[in-house]
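[1] Test case, fold it:
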Amino acid sequence: MTIAQPGDLVRINYAGRLVDGTQFDSSEGRAPLEFTLGQGQVIKGLEQHVTGMETGQKSTVTIPAAAAYGPRRDEAIQTLDRAKVPNGVDLKVGTQLQARTADGGMLPITVVGMDEASVTVDANHPLAGQDLVFDVEVVEVVKAA
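    Sure thing, here's the model as predicted:
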């Protein structure tokens, strides 16, 4: 059996759910999730859990919010002047938008409230503040060159 180590390419099947059992994502019906250990391509807790697993191994792990998407931050919720939203954007609660950061990057935000003059947006990841449970199966480990 091949053991997953930093630098290796891994492919996993997974199901992710909240601690109350609500499923939020799964690889079922899709190709396995592929990432390189140590590259930060998936949440830290999942990467740490997969490190040391063998091809074919299955396990379940609960990842605390701090090792997933972090805590919810009140400062990530802001109210903007509605005039700052480009014309033609269909605004309603739940709409996903992209905002440009000071360094030129893009930040996904969600509309959480609005009125005639303003729009309230939340830049927290939807799973921020949540402990997450993953069922994981290591499908393949490709050793680093």
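[2] from here on, contacts and neighbour counts on C-alpha atoms
    OK.
[3] what residues does stretch 111-126 touch?
    For stretch 111-126, contacts defined as CA atoms under 8 Å, 6 or more residues apart in numbering pick out 69, 72-73, 76-83, 91-97, 107-110.
[4] Which of those are buried? Put it as a ChimeraX command.
    One line in ChimeraX is enough to select the buried members of those, burial here meaning 16 or more other CA atoms under 10 Å:
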select :69,72,77,82,91,97,109,110
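[5] Start and end of stretch 72-86, how far apart?
    Start-to-end span of stretch 72-86 (CA to CA, to the nearest Å) is 27 Å.
[6] for comparison, sequence B:
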Amino acid sequence: MTDVAQFVSEQSLAVIGTGSEVVLHFDLKLADGSAADSTRVNNKPAKLVIGDGNLTPSFEACLLGLKCGDKKSFTLEAIDAFGMPNPDNIYHMDRSKFGAETPADEGMIIAFTQPDGSELPGIIRAVAGDSVTVDFNHPLAGQKITFDVEILSVGLSS
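    Below is the predicted model of the structure:
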């Protein structure tokens, strides 16, 4: 068997389990059917490792047992998808912290630099006088989400 044929054969037999490196396309829809996100828009599939802690256990459980070429649709309640909004992640900031290059306009998503240098997106929820309300919860927190996935490849994490 040629190396290519063996690779193709292994890919078609590989089943998603803990430690699997998975490449997939996904479409996210809200309860009302509206599109929230999709890897297909820019044709840039997502790559993830099952069990690395970056995804919720409920989402990973829906992928277990799938293999290359499989398509599946599943719906997760808010708590199992992106979690519930945490009121401790809502901050009131002074409007003077925002400049001309990053105005505090309601609905905007702004990247805030954390002390360790990483960036955290915040949504401007309200602007009242000198006070700006910034929500650091995931934008889809509190939402029931339907995931449509297509598995493009399954391998072992390196």
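[7] Superposed, what's their TM-score?
    Overlay of the two chains. TM-score (TM-score structural alignment, normalised by the length of structure 1): 0.85; 145 aligned residues with a CA RMSD of 2.2 Å.
[8] Which of the contacts of stretch 111-126 of structure 1 fall within strands?
    77-81, 96-97, 107-110 (DSSP state E).
[9] What is the equivalent residue in structure 1 for Gly69 of structure 2?
    Aligned by TM-score structural alignment, Gly69 of structure 2 pairs with Gly56 of structure 1.
[10] What about that match, how many residues nearby?
    As a burial measure, Gly56 of structure 1 scores 14 neighbours (other CA atoms under 10 Å).
[11] just the one 4 residues further on next, same as before
    Around Thr60 of structure 1 sit 14 other residues, with neighbours defined as other CA under 10 Å.
[12] Give me the three-state assignment for it.
    strand (DSSP: H, G, I helix; E, B strand; the rest coil).
[13] Spit out the contact partners of it.
    Residues near Thr60 of structure 1 by CA under 8 Å, 6+ apart: 133-136.
[14] from those, which ones fall inside strands?
    Going by DSSP E, the strands hold 133-136 from these.
[15] Could you pull out the helices in structure 2 for me?
    Using DSSP state H, the helices of structure 2 run over 3-13, 57-63.
[16] tell me the most buried of those helices?
    helix 57-63 (a mean of 16; mean count of other CA atoms under 10 Å).
[17] Just the residues contacting stretch 130-137 of structure 1, thanks.
    Residues from elsewhere that reach stretch 130-137 of structure 1 (CA under 8 Å, 6+ apart): 12-19, 46, 56-65, 68-71.
[18] Provide the aligned range in structure 2 for it.
    Aligning stretch 130-137 of structure 1 against structure 2 (TM-score structural alignment) gives residues 143-150.
[19] in the matching stretch, what counts as buried?
    143-150.
[20] And stretch 27-47 of structure 1, what's buried?
    For stretch 27-47 of structure 1, the neighbour count (16+ other CA under 10 Å) marks 32, 34-38, 42, 44-47 as buried.
[21] Next: stretch 67-86 of structure 2.
    67-68, 71, 75-78, 80-85.
[22] And stretch 117-128 of structure 1, by the same measure?
    Of all the residues in stretch 117-128 of structure 1, those buried under the rule 16+ other CA under 10 Å are 119-125, 127-128.
[23] chain center to it: distance?
    15 Å (CA atoms, centre = their mean, to the nearest Å).
[24] Can you name the two of the contacts of Thr60 of structure 1 that sit furthest apart?
    For these, the farthest-apart pair by CA to CA is Val133 and Val136; their separation is 9.6 Å.
[25] Let me see the contact set for the aligned partner of Gly19 of structure 2 in structure 1.
    Here Gly19 of structure 2 is matched to Gly7 in structure 1, going by TM-score structural alignment. The contact partners of Gly7 of structure 1, taken as CA under 8 Å, 6+ apart, are 36-39, 143-144.
[26] again, only this time at 7 Å
    36-38, 144 (CA atoms under 7 Å, 6 or more residues apart in numbering).
[27] Max pairwise distance over those residues: which two?
    Gly38 and Ala144 (11.3 Å).
[28] and Glu140 of structure 1, how many neighbours?
    When neighbours are counted by other CA under 10 Å, Glu140 of structure 1 comes out with 21.
[29] Quickly note the distance from it to Leu46 of structure 1.
    For Glu140 of structure 1, the distance to Leu46 of structure 1 - CA to CA - is 16 Å.
[30] and if you look at Lys92 of structure 1?
    33 Å.
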